[in-house]
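Chemist: return a 3D structure for these sequence lines:
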Amino acid sequence: MNANHTSADLLRLAEVLREVGFEVVEPSDWANVSPRWWNGALCPRPLLLARCDTTEKVSRALRVTNDAHVPISIYNGGQDWAGRSLREGTVILDISRMAKLAIDADSREVMIGGGVTAAQLNQAAGEHGLAAVIGNDGAVSMTGLVLGGGYGPLMTRFGLACDSLLSAEVVLPDGRIVVCDAERNADLFWALRGGGGNFGVVTAMRLRLYDPGTVLSGTIVFPLADARAVLARFADVASQAPANLFASAVLSPVPDGKPVVVFSMVWSGEVATGEAILARVGSVGTPLLVKAVPMPASSLLSLTDGKLAQGRGYEVATRWFDALGPATIDALVSAFEARTSPLTSIIIHHCHGAATDVAPEDTAFGMRKPHFTALIYATWTPERDDAEPHRAWAHRLNAALSPTALPGGYANLLPDTSAEQIACAYGPNAARLASVKEQFNPSGVLKAIPLP
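Modeler: Modelled structure (predicted):
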């Protein structure tokens, strides 16, 4: 419990919230909520949870919590590994039920509520023969993905998820409801595209949809012994890739627990050309599996969804690189060989094409040159394992990668404690982000992904 608020204070706050129409979950009923934490290694103790299913309720809740001088967290999907949607000592405003969406297929636009997940949007868009820029996990909320930038397999053709944002409905910390786009509240609109939920509660977004046609999904699974050669070939292919090729490499276990390295790609073009790219990568090792399947872009999510299972323990680190040289590859593979858990994985993808055609100053997401991103997921079973060895492994690898890494890192995955990386995560946009936050959230009551 927050030391500044007594049990009587919380009871009064819960009563006030119920009186104005909220469903409230108190600590005594917390078991009904705690399974929603994605990271099973976290056990924060929020004060209360208030369910909000309309923009007006969000506004009302912010006014009530402001009057009570209590900090808040915003929950819309709960996939943040650092638990920022369920912070210790806060009142949680749960907007996950705001999950309405409406597609205008003619204009290729969609209006979504703040609780819509990537899976829900992907399915609805696919039913119209369209696709949205989403990531690799369907349970992630679209607001969280868009506000943090949003990498995904269609980004090389259509930009980051944040580049698809056309307008947003936002409840400011003082309860005011505003709409922002390129013309209205333009500073806020700029900050939402990569600066996180540090400026207001996004209750609705209008996003651009796309018609990517049929894509070729290619996968090659290699034994771990081939990892260094495979990563070197992946780096070579990715660094020369046109915009219609997205490529990634993963060090991970397969279902039977055996460690492997996997090359994956999404190709939009002549099937024969895509198969040739796949063959070039496959020639460097001894593939255990080679698969090339044409499919609608909306089917890509089924290949990756749920790989990072809810309830496991996670410690996550991330680094950017302008190239994957031998020293970086060796650091990644050596660390994976010495991993502390068989569940641990490392994902590397290359960002180029449309995602890097945007000028850094045009959105809050400041990394707009071609780059590799390494996503390090130390993963364990909380009920069985001590967390510290796994956390230490992730921290050691993060430090080992520092000499060859670019400054900063993907802010959506940086913890609040990574001050050095956070300071550089927004490139030239840090000062403007601070100014916009001072304008719209001067009290700092809303805290999302870290800002410098």
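
Chemist: use CA for all of it now, contacts and neighbours both
Modeler: Noted.

Chemist: contacts only, for residue 429.
Modeler: Residue 429 makes contact with 360-361, 364-366, according to C-alpha atoms under 8 Å, 6 or more residues apart in numbering.

Chemist: in a markdown table, list the residues you listed along with neighbour count, distance to residue 111 and secondary structure.
Modeler: Below are the contacts of residue 429 laid out as a markdown table (neighbours: other C-alpha atoms under 10 Å; distance: C-alpha to C-alpha, whole Å; DSSP: H, G, I helix; E, B strand; the rest coil):
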| residue | neighbour count | distance to residue 111 | secondary structure |
| --- | --- | --- | --- |
| 360 | 17 | 26 | helix |
| 361 | 16 | 26 | helix |
| 364 | 28 | 22 | coil |
| 365 | 32 | 22 | coil |
| 366 | 22 | 26 | coil |
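
Chemist: ok, these vs residue 211, which is closest?
Modeler: residue 365 (24.5 Å; C-alpha to C-alpha).

Chemist: touching, that closest one and residue 193? I think so.
Modeler: Yes - applying C-alpha atoms under 8 Å, one finds residue 365 in contact with residue 193, separated by 6.5 Å.

Chemist: quick check: neighbours shared by the two?
Modeler: 148-149.

Chemist: from the chain's centroid, how far away is stretch 392-407?
Modeler: Relative to the chain's own centre, stretch 392-407 is displaced by 20 Å; criterion: C-alpha atoms, centre = their mean, to the nearest Å.

Chemist: let's see this one next to it:
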Amino acid sequence: MSQHDLITDLHARHPDITHALPGEDMYARSLDLWNGGVTTRPAVIARPRSTDQVSSLVRLAREHGTPLAVRGGGHDWLGRSLAADGLTIDLADLRDVRIEGTEAIVGGGALARDLVAESSPRGLLAATGTAGSVGLAGLSLAGGYGPLLGTAGLACDNILGAEVVLADGTVTSTQEDPELLWALRGGGGNFGVVTSMRIALHRDSGIVGGTVLFPGSQASTVLDGCAELIARADRGLTLLAELTHVPDVGPCVLVVAVWSGEPGGAGPALDEVRGLGTPLVEDMKPTTQQDLLAGFDQQVPHGMHWCMRARTVRALTPEVIQALLTAAEDRPGPGAGIGMRQFHGAATDVPADATAFGRREQHVALEISAGWTDGEDPEPYVEWAEQVRSVLEPLALPGGYPNFLAPQFTDQVAASYGDHAERLRRAKARFDPDGVFTATPLPS
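Modeler: Below is the predicted model of the structure:
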């Protein structure tokens, strides 16, 4: 059937479902993704207001044999939240958050900041990433490294249950099928449309943290110090670092440090972070998670063009650090950078087979990000990202963080899930045998 038939059917059979066509304002808003380089254009974008409406849209797409995609926060760097010439389901109207004791029920379109806006004033913490503008479901389903990882674990570890619309339009719950919950906790949005999730929250005994910016000339010393702090792995302190470029300053090392452990340990731990070098700027203080995410959001560029690659290393060894420093020196422009995300503490306490997430021992996930603006030649950026990925290969563990992986790296994708690859294949074949949903890459 044609796109015209799909749109005609949507008008006739579901006039209650808000939808938009190219040229309309709502359509343009849904196209506004974090990666401004995505050029995919759906035939129609629909914004359901209920799980039943999501189910109707999935059934309609299947009847017409049209490509189907699901848009949450719009942060997937490959733009898989838009369906080329097909139907995109934008969950922007499913953002409700309800707190029940130390749990939250969140809609499939909720952003991280939506959850934290409700939990933070109640003295509760949620496992999120660093950016509040990211879709909570997309982040959580694929893993979800974040600044509270040492005490709260990965975002996926905190998914207690979910309501899911399967590829045939059936509405189910992970309460009815524990294997679906296992697959969702690290296997990404590859098994259906998650219309709501039940999330575990954590008591806030007072978090302290923020950012410290060091000049690029101190990068070697700062990363050596980060490696030492990570090796000691106090679960109360979670570190993220990035070799980056700051306008009017030049090459820098940005360190994000958050203490979420016992209150008395914050001072000594963060003093060690300050002492990694001579900071250009330092903003670490007692804060709320809501304010913490708001501060991070100010530093997240929106609308640039992006190419990303991933590696995982056991530790920031001298060889790894040297490779990172050399790569930073060779970057083609200010939008190219390398992020380092610590995995430790509570995230390592989860049994290896409890979730689909593939690696539970201490490690550092490397995010190789190449970002350029309109008018810049993308080729040097893409070549740089791939070169860094290749140089790091002999120093890295197999696989990488799926949220940053491109699907063409099949060997790396398969290794990312460790011993879970075959179980994930079976889950995909069971819940989505026709491959309707495409999110983070799965083993082929």
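
Chemist: next, the TM-score between them, please.
Modeler: The TM-score (TM-score structural alignment, normalised by the length of structure 2) is 0.95; 440 aligned residues with a C-alpha RMSD of 1.8 Å.

Chemist: a markdown table for the contacts of residue 429 of structure 1, including distance to residue 266 of structure 1?
Modeler: Output for those, formatted as a markdown table (distance: C-alpha to C-alpha, whole Å):
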| residue | distance to residue 266 of structure 1 |
| --- | --- |
| 360 | 25 |
| 361 | 29 |
| 364 | 27 |
| 365 | 24 |
| 366 | 25 |
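
Chemist: which of those residues sits closest to residue 445 of structure 1?
Modeler: residue 364 (20.3 Å).

Chemist: who are the contact partners of the alignment partner in structure 2 of the closest one?
Modeler: Using TM-score structural alignment as the criterion, residue 364 of structure 1 maps onto residue 356 of structure 2. Residue 356 of structure 2 makes contacts with 182-187, 417, 420, 424, as judged by C-alpha under 8 Å, 6+ apart.

Chemist: CSV please, covering these and showing secondary structure.
Modeler: CSV is the format used below for these (DSSP: H, G, I helix; E, B strand; the rest coil):
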residue, secondary structure
182, helix
183, helix
184, helix
185, helix
186, helix
187, helix
417, coil
420, helix
424, helix
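
Chemist: ok, and those in structure 1?
Modeler: Among the contacts of residue 356 of structure 2, the contacts conserved in structure 1 (both residues aligned by TM-score structural alignment, their matches' C-alpha atoms under 8 Å) are 182-187, 417, 420, 424.

Chemist: please enumerate the helices of the stretch 301-444 of structure 2.
Modeler: Taking DSSP state H, counting those that start in this stretch, the helices of the stretch 301-444 of structure 2 run over residues 318-329, 346-349, 379-392, 410-416, 421-431.

Chemist: and residue 340 of structure 2, which of those is closest to it?
Modeler: Among the helices of the stretch 301-444 of structure 2, helix 318-329 sits nearest to residue 340 of structure 2 (C-alpha to C-alpha), with 10.1 Å.

Chemist: in that closest one, which residues are buried?
Modeler: Judged by neighbour count (16 or more other C-alpha atoms under 10 Å), helix 318-329 of structure 2 contains these buried residues: 320-321, 324-325, 327-328.

Chemist: the most centrally placed residue in structure 2: which element?
Modeler: Relative to the mean C-alpha position of structure 2, the nearest C-alpha, by C-alpha atoms, centre = their mean, is the one of residue 139, at 3.6 Å. For residue 139 of structure 2, the host element (DSSP states H and E) is helix 136-141.

Chemist: what stretch of structure 1 does that helix fall on?
Modeler: Under the criterion TM-score structural alignment, helix 136-141 of structure 2 matches residues 142-147.
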